[in-house]
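S.K.: Quick one: sequence and predicted model below, then my questions.
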Amino acid sequence: MLKLDDWVKQMTRQTVQKLPFQAENAQQWEEWRDALKSKLAELAGTFEEHRVELEPETVETSDLGDVIRERVVLTTSPGLRMPVYILRPAQKQGRLPVIAALHGHGYGSKEIVGLHPDGSEMTGDPGIHRSFALELARHGYLVVAPELIGFGERRLEEDEGKPPKDNSCYRLTAAFMMAGGTIGGFRSYEARRAIDYALQRGDADASRVGCMGLSGGGMVCALTSALDDRIKTAVISGYTNTFDDSILAMRHCIDNYIPGILEWAEMPDMIGLIAPRPLMIEAGENDRIFPLHGTRKAVSVLQKVYRTAGVPERFEADIFEGGHEIHGTVSYAWFDRWLGERGGE
């Protein structure tokens, strides 16, 4: 008889994917991409039926000297409002390339724009997020950083008095699944709505759009970039792996799970839907929740996807000395390469 642990591993590992990446030429790759993209949209949910007028309201503006930081509130679903931060370099004029910055687990969008949970300016250690939205603005980008549902100011009432890094993921995920959707799909939908708002602004260049996310935000970045062709390049940090080696190998937040996905594909297949658009992954050698051996398996699959698509130069992996955190050293230059004024050269 098998131990329960071994039986569960056997069950998931013996699940036969119907759409793993097996293409041998460009035509097969395109057919695979279209089929899996459609299935992913079905499994995660696109939530387009929730689309309403955004009704943007600017509630706060701060001049940081080199960056202007605005806080805007948008309507994403009937009766539901979402705060987002907009950051732009103070000295840059004209239309700027746009990057959607997606935070992971923590205290929400404040954590990536240089603020403490109480809204005061961050000092000292910037934590695993490294204030990456603020850093991207300093590199010349118009950055939109939505508060993902379940975090920060968007927690359920029962969680509002808890420590800032506590979240409402469990109950929200259960509610979405019972209603036939996923919280990841809804977060991706809201990220797309944040991009909609950014592109309506007079200071945005709609032809140059990127996306970057860490951990749970990396998952949302992967989903959003896979489903939204407006995104021309992506950086996924602290997430790219296999399901088998990461979220099925240890306890992860329930918001990482897409019911039924293993029937169709593994994680690198899902992420591979971003091809042929440029993709960089960041992975810390000592990331304990998305371990390196799983990342290396995913990198191997993604390299094959990009080679088959005929654009191997559009995929890179930055395996850095560190843990579960933003690196930025290579990825900011990656955005410059593909979204700069001479992007793609």
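M.R.: Perfect, thanks for sending it.

S.K.: going forward, measure contacts and count neighbours with C-alpha atoms only.
M.R.: Fine.

S.K.: contacting residues for T15?
M.R.: For T15, the contacting residues are 262-263, by CA atoms under 8 Å, 6 or more residues apart in numbering.

S.K.: what ranges do the strands span in the stretch 1-150 of the chain?
M.R.: 57-63, 67-77, 80-89, 96-102, 142-146 (DSSP state E, counting those that start in this stretch).

S.K.: Number of residues surrounding D6?
M.R.: For D6, the count of nearby residues is 10 (other CA atoms under 10 Å).

S.K.: Is P259 located within a helix, as I assumed?
M.R.: No - under the criterion used here (DSSP: H, G, I helix; E, B strand; the rest coil), P259 is coil, not part of a helix.

S.K.: That one contacts E42, doesn't it?
M.R.: No - under the criterion of CA atoms under 8 Å, P259 makes no contact with E42, lying 10.7 Å away.

S.K.: Which stretches in the stretch 1-150 of the chain count as helices?
M.R.: All helices of the stretch 1-150 of the chain, identified by DSSP state H, counting those that start in this stretch, fall at 4-13, 26-44, 132-138.

S.K.: any idea which of those is most buried?
M.R.: helix 132-138 (a mean of 25; mean count of other CA atoms under 10 Å).

S.K.: what's the closest of the helices of the stretch 1-150 of the chain to P89?
M.R.: helix 132-138 (5.5 Å; CA to CA).

S.K.: Roughly how far does the residue nearest the centre of the chain sit from A100?
M.R.: For the chain, C221 is the residue whose C-alpha lies nearest the centre (CA atoms, centre = their mean; 2.0 Å). To A100, C221 is 8 Å away according to CA to CA, to the nearest Å.

S.K.: Got another one to weigh against that:
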Amino acid sequence: MPKLFRKIGPALLAGLLTLPAGAQDYQRAGVADNMPVFQQALKARLTFPMAWTPQVKDLPAWRSAGRAKLWELTLQAPDTTPFQPQVIAEIDRGSYVARQVVFNLSADSRVRALLLVPKAAGRHPAALMLHDHGGKFDIGKEKAIQPWGDTALDAARLASSQAWADKHFSGRYPGDALAKRGYVVLAVDALGWGDRGQLTGDTQQALAANAFNLGSSLAGIMALEDTRAAAFLASLPEVDARKVAAVGFSMGAFRAWQVAALSDDVKAVVAANWMATTEGLMVPGNNQLRGSSAFNMLHPGLLRHMDYPDVASLAAPKPALFFAGAEDRLFPAASVQTAYGKMAKVWRAWGAQDKFDARLLPGGHVFPQAEQDAAYDWLERQFAQTPADGGLRAPR
């Protein structure tokens, strides 16, 4: 008898050779549809213990704890680097001027941004325009604000951005449309876009992995930089700091409600076409499962604590407007409605149900002129009644 068999023993060996057929079953594959085959077990563990529930009595404490956890998971250190802005170019656009301004976005990055400023005297409401992803990296800030076009590079970006506006925004620039209404508007490239790129679809994963290798996080860098951009905008002498909004489409919408949750400088949020529950997004065929582009919106471990609508709810009771397209294939309508319902309960708990507006509208993954105008009308109504404390009061 071989040495191994003598060691096991004849009786035990006989038992092993006569196991029931079912006992020989094992996982013959580990991955299906880019998901582990045990995905349902993992999903069952996502209980979101830091989500708001009716048992929450101290709303400011709940919000503070949620914000602290989100900051922790961004892997970013606090940053109070002086902005040290410098205007390097300016053109006249009728009722407002467009500027190229360079400033310290963080301790690590000095960037060129686009800034629109009304000519009228005094302080003005303001909007931080947060650009989308779209798999299009040659332009970032130029998706929201019309670029110059006086150099070969700018001319190429102007053509590219106009095509993007035609596809998603009814042919106009959302930032310039808001500037015509008397708003100061700021747009900055996210890491990998425009001046700070260019990424490609394939290199996103490498950038995200290397950010982790450096003890950081791609999504965390974006979150920190957006809060810094909001602080810079609120600090400008032309801006009424009580009336600063974050406005975004697609990934920009994610960024808008995230920065509203993280930053006291943001007083209101308009988010078009990025909101749903994790359960509704993690389904076969959904864009969320494809990997690379999702890294900009994935904080390690976040979903062990909060779902996406829970994070957005940390912005309450600030005025918040959400749009979704009923035919948007990226965000299933049923999941969107579930997320809206969850958030509505939080604003209601604050006694601020009149500050929360969530709309499921006909159409797909676009932010057309009619929706822009509706959003800007809504924003003006909110800022017309802004209290002195910026709307962060706890319910009585």
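M.R.: Cool, got the structure. This one's a predicted model, so the numbers in the text were calculated from it and none came from an experiment.

S.K.: care to give me the TM-score?
M.R.: The TM-score (TM-score structural alignment, normalised by the length of structure 1) is 0.87; 335 aligned residues with a CA RMSD of 2.6 Å.

S.K.: Let me have the helices of the stretch 1-150 of structure 1 in TSV, extended by distance to Y189 of structure 1.
M.R.: As requested, the helices of the stretch 1-150 of structure 1 are exported to TSV (distance: least, CA to CA, whole Å):
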stretch	distance to Y189 of structure 1
helix 4-13	28
helix 26-44	10
helix 132-138	20
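
S.K.: Of all these, which one is nearest L156 of structure 1?
M.R.: helix 26-44 (21.9 Å).

S.K.: Quick one: distance of that closest one to the chain centre.
M.R.: Remark: helix 26-44 of structure 1 is offset 19 Å from the chain centroid, using CA atoms, centre = their mean, to the nearest Å.

S.K.: before we move on, what about stretch 340-354 of structure 2?
M.R.: Averaging C-alpha positions (CA atoms, centre = their mean) puts stretch 340-354 of structure 2 20 Å from its chain's average.

S.K.: Equivalent analysis for stretch 134-152 of structure 1, please.
M.R.: 12 Å.

S.K.: mean per-residue distance, the longest strand along structure 2 to structure 1?
M.R.: Longest strand in structure 2, counting residues (DSSP state E): strand 239-249. Strand 239-249 of structure 2, aligned to structure 1 and superposed, deviates on average by 1.1 Å (mean CA distance after the TM-score superposition for structure 1).

S.K.: What range does that strand cover in structure 1?
M.R.: Under TM-score structural alignment, strand 239-249 of structure 2 corresponds to residues 204-214 of structure 1.

S.K.: buried residues in that stretch?
M.R.: For stretch 204-214 of structure 1, burial by neighbour count (16 or more other CA atoms under 10 Å) applies to 204-206, 208-214.

S.K.: Then stretch 305-320 of structure 1?
M.R.: When burial is assessed from 16+ other CA under 10 Å, stretch 305-320 of structure 1 yields the following buried residues: 305-309, 312, 314-319.

S.K.: what stretch of structure 2 does it fall on?
M.R.: Against structure 2, stretch 305-320 of structure 1 falls on residues 346-361 (TM-score structural alignment).

S.K.: Give the aligned range of stretch 268-278 of structure 2 in structure 1.
M.R.: Against structure 1, stretch 268-278 of structure 2 falls on residues 233-243 (TM-score structural alignment).

S.K.: what distance separates the start and the end of that stretch?
M.R.: In stretch 233-243 of structure 1, first residue to last residue: 23 Å (CA to CA).

S.K.: what distance separates it from the centre of its chain?
M.R.: Relative to its chain's centre, stretch 233-243 of structure 1 lies at 8 Å (CA atoms, centre = their mean).

S.K.: before we move on, what about stretch 370-382 of structure 2?
M.R.: Taking the mean of its C-alpha atoms, stretch 370-382 of structure 2 sits 20 Å from the chain's own mean (CA atoms, centre = their mean).

S.K.: do stretch 271-288 of structure 1 as well
M.R.: Distance, stretch centre to chain centre, for stretch 271-288 of structure 1: 11 Å (CA atoms, centre = their mean).

S.K.: And for stretch 208-222 of structure 2?
M.R.: Averaging C-alpha positions (CA atoms, centre = their mean) puts stretch 208-222 of structure 2 16 Å from its chain's average.

S.K.: what does stretch 305-321 of structure 2 give?
M.R.: Stretch 305-321 of structure 2 sits 12 Å away from the centroid of its parent chain (CA atoms, centre = their mean).

S.K.: Please work out which residues of structure 1 line up with that stretch.
M.R.: Under TM-score structural alignment, the counterpart of stretch 305-321 of structure 2 in structure 1 spans residues 264-280.

S.K.: quick revisit: show me which positions of the match of stretch 268-278 of structure 2 end up buried.
M.R.: For stretch 233-243 of structure 1, burial by neighbour count (16+ other CA under 10 Å) applies to 233-243.

S.K.: next one: stretch 320-331 of structure 2
M.R.: For stretch 320-331 of structure 2, the neighbour count (16+ other CA under 10 Å) marks 320-326, 328, 330-331 as buried.

S.K.: Please work out how many residues are found near G201 of structure 2.
M.R.: G201 of structure 2, neighbours per other CA under 10 Å, totals 12.

S.K.: so what's the equivalent of R193 of structure 1 over in structure 2 closest to, chain neighbours aside?
M.R.: Alignment note (TM-score structural alignment): R193 of structure 1 maps to R228 of structure 2. Closest residue in space to R228 of structure 2, ignoring its immediate chain neighbours: L105 at 6.2 Å, by CA to CA, 6 or more residues apart in numbering.

S.K.: hey, where'd the helices end up in the stretch 151-300 of structure 1?
M.R.: Assigned by DSSP H, counting those that start in this stretch, the stretch 151-300 of structure 1 shows helices spanning 169-178, 183-200, 216-227, 267-271, 292-308.

S.K.: For the third one, name the packing helices and strands.
M.R.: Put plainly, it is helix 216-227 of structure 1. Under the contact criterion of 3 or more CA pairs under 8 Å, 6 or more residues apart in numbering; DSSP states H and E, helix 216-227 of structure 1 touches helix 26-44, strand 96-102, helix 183-200, strand 204-214, strand 233-237, helix 267-271.

S.K.: do that again at 10 Å, thanks
M.R.: With contacts taken as 3 or more CA pairs under 10 Å, 6 or more residues apart in numbering; DSSP states H and E, helix 216-227 of structure 1 sits against helix 26-44, strand 96-102, helix 183-200, strand 204-214, strand 233-237, helix 267-271, strand 279-284.

S.K.: Among the strands of the stretch 1-150 of structure 1, show me which one is buried the most.
M.R.: Comparing these by mean neighbour count (mean count of other CA under 10 Å), strand 142-146 comes out on top with a mean of 30.
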